[in-house]
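Enquirer: no FASTA, just this:
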């Protein structure tokens, strides 16, 4: 029996990544926008990725029928004591653009040598099942922050994040390459197992 998953996101890049990673499963993935909730928005005011992810999932779960997934992602840069971290999406203030965030990150890392520009991308995936029970999965990807933007694919901090072992930024990778190693892919693979276990446990 197929199950519907509703993504509490309007970010097309993120939605496409999630759909690609969950293809060939029993889950049909739709976004909140597909269901007509274009104006649905949740203030991300928690101080952890987990808190923000569950807030987004639980608020949408009140409005729709099905499994709701939300994620929150942060870039944690060691030389900046973990910043921008949970505030990654609005690092340069609001309203903000990816370019503004990247410019501020590069400015704050001026003079820091490559070996000390280590960083970790972390994603928390929060799920609220049909009956209101909750699941969570995490994923991360380690790398370094480049001295300038590289590549044209991806979004957010992707042009600056050089993945360990690849010598490529996320923006220089193909979608297939990124979905093998990214923080969101790792979180989703962990989540996929938990969703399948939950489905088996419910008799579906």
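Expert: Okay, I see it. Source: prediction; values computed, not measured.

Enquirer: Every contact and neighbour count from this point should use C-alpha atoms.
Expert: Fine.

Enquirer: remind me, longest helix of the protein?
Expert: Taking DSSP state H as the criterion, the chain has its longest helix at helix 183-201.

Enquirer: show me the contacts for residue 163.
Expert: 141, 142, 143, 144, 169, 170 (Cα atoms under 8 Å, 6 or more residues apart in numbering).

Enquirer: An error on my part: the question was meant for residue 124.
Expert: 49, 50, 53, 71, 72, 73, 136, 137, 138, 139, 187 are the contacts of residue 124 under Cα under 8 Å, 6+ apart.

Enquirer: If we use 6 Å, what do you get?
Expert: Counting by Cα atoms under 6 Å, 6 or more residues apart in numbering, residue 124 touches 50, 71, 72, 137, 138.

Enquirer: Now the two most distant members of those residues.
Expert: 72 and 137 (11.1 Å; Cα to Cα).

Enquirer: Endpoint to endpoint, stretch 140-157 covers what distance?
Expert: End-to-end span of stretch 140-157 (Cα to Cα, to the nearest Å): 14 Å.

Enquirer: alright, now check it against this:
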């Protein structure tokens, strides 16, 4: 039995910002966090699902089967009320396949600007899927409510963080420190839900 395996987890992403988020969450718990940057031979898993869960499950299970190890995949996005829930599952590529954060933010502001006094309510959503070839996958979710700012604010974070304003903190997500963000973010909420069930799951994995 490889006693080290339960302490190694692969985060199915090449996104440095996302990897940093998960490292802040997992490393204090004693996990060695790997990412797809550590496995350049693994081809990108195409996100063809119509739901956050479908995309996260496909990534986690495909890579877990390929590497025969524990893999955590997430699919996250911002859902804006006035845009009928858009960008949703296409948040990362909302403005095009090149996945430009600046272009995505600009498109959101442009679309809202074209509406007559739109609601600026929005929420960040995260679905996490923890997979291993010998286990049934775990699926959990997390959300944080907020609003779309009228212009980007803050230098931290990535994606839509500069636009996502949290009224209770009077800051955008990009104005928070890494530790602050990982206390209240949608990923933090999803991870807290995962923590309620993953210990038994990991223990059974190595029996």
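Expert: Arrived safely. All figures in this text were calculated on a predicted structure; none of them were measured in a lab.

Enquirer: What value does the TM-score take for this pair?
Expert: With the length set by TM-score structural alignment, normalised by the length of the first structure, the two chains reach a TM-score of 0.92; 202 aligned residues with a Cα RMSD of 1.8 Å.

Enquirer: hmm, which of the contacts of residue 163 of the first structure are common to the second structure?
Expert: Among the contacts of residue 163 of the first structure, the ones still in contact in the second structure (both residues aligned by TM-score structural alignment, their matches' Cα atoms under 8 Å) are 142, 143, 144, 169, 170.

Enquirer: what's the spacing between the counterpart of the fourth one in the second structure and residue 150 of the second structure?
Expert: Meaning residue 169 of the first structure. In the second structure, the residue matched to residue 169 of the first structure (TM-score structural alignment) is residue 172. Per Cα to Cα, residue 172 of the second structure is found 11 Å from residue 150 of the second structure.

Enquirer: quick revisit: most neighbours among the contacts of residue 124 of the first structure, please name it.
Expert: With neighbours taken as other Cα atoms under 10 Å, the top of the contacts of residue 124 of the first structure is residue 71, carrying 28 neighbours.

Enquirer: Surely that residue and residue 125 touch.
Expert: Yes - using Cα atoms under 6 Å, residue 71 of the first structure is in contact with residue 125, at 4.4 Å.

Enquirer: what does stretch 185-194 of the second structure correspond to over in the first structure?
Expert: With TM-score structural alignment as the criterion, stretch 185-194 of the second structure aligns to 182-191.

Enquirer: Can you give the distance of the matching stretch from its chain's centre?
Expert: Relative to the chain's own centre, stretch 182-191 of the first structure is displaced by 9 Å; criterion: Cα atoms, centre = their mean, to the nearest Å.

Enquirer: what do you get for stretch 29-38 of the first structure?
Expert: Mean C-alpha position of stretch 29-38 of the first structure versus that of the full chain (Cα atoms, centre = their mean) differs by 17 Å.

Enquirer: Give me the nearest residue to the residue positioned nearest the centre of the second structure, chain neighbours excluded.
Expert: Nearest residue to the geometric centre of the second structure (Cα atoms, centre = their mean): residue 76, 4.2 Å. For residue 76 of the second structure, ignoring the flanking residues on the chain, the nearest one in space by Cα to Cα, 6 or more residues apart in numbering is residue 126 at 4.3 Å.

Enquirer: Contact partners for the one you found?
Expert: Neighbour list for residue 126 of the second structure: 75, 76, 141, 142, 186, 187 [criterion: Cα under 6 Å, 6+ apart].

Enquirer: Export these as a markdown table, with columns for distance to residue 154 of the second structure.
Expert: Converted to a markdown table, the contacts of residue 126 of the second structure look like this (distance: Cα to Cα, whole Å):
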| residue | distance to residue 154 of the second structure |
| --- | --- |
| 75 | 23 |
| 76 | 20 |
| 141 | 26 |
| 142 | 23 |
| 186 | 18 |
| 187 | 19 |
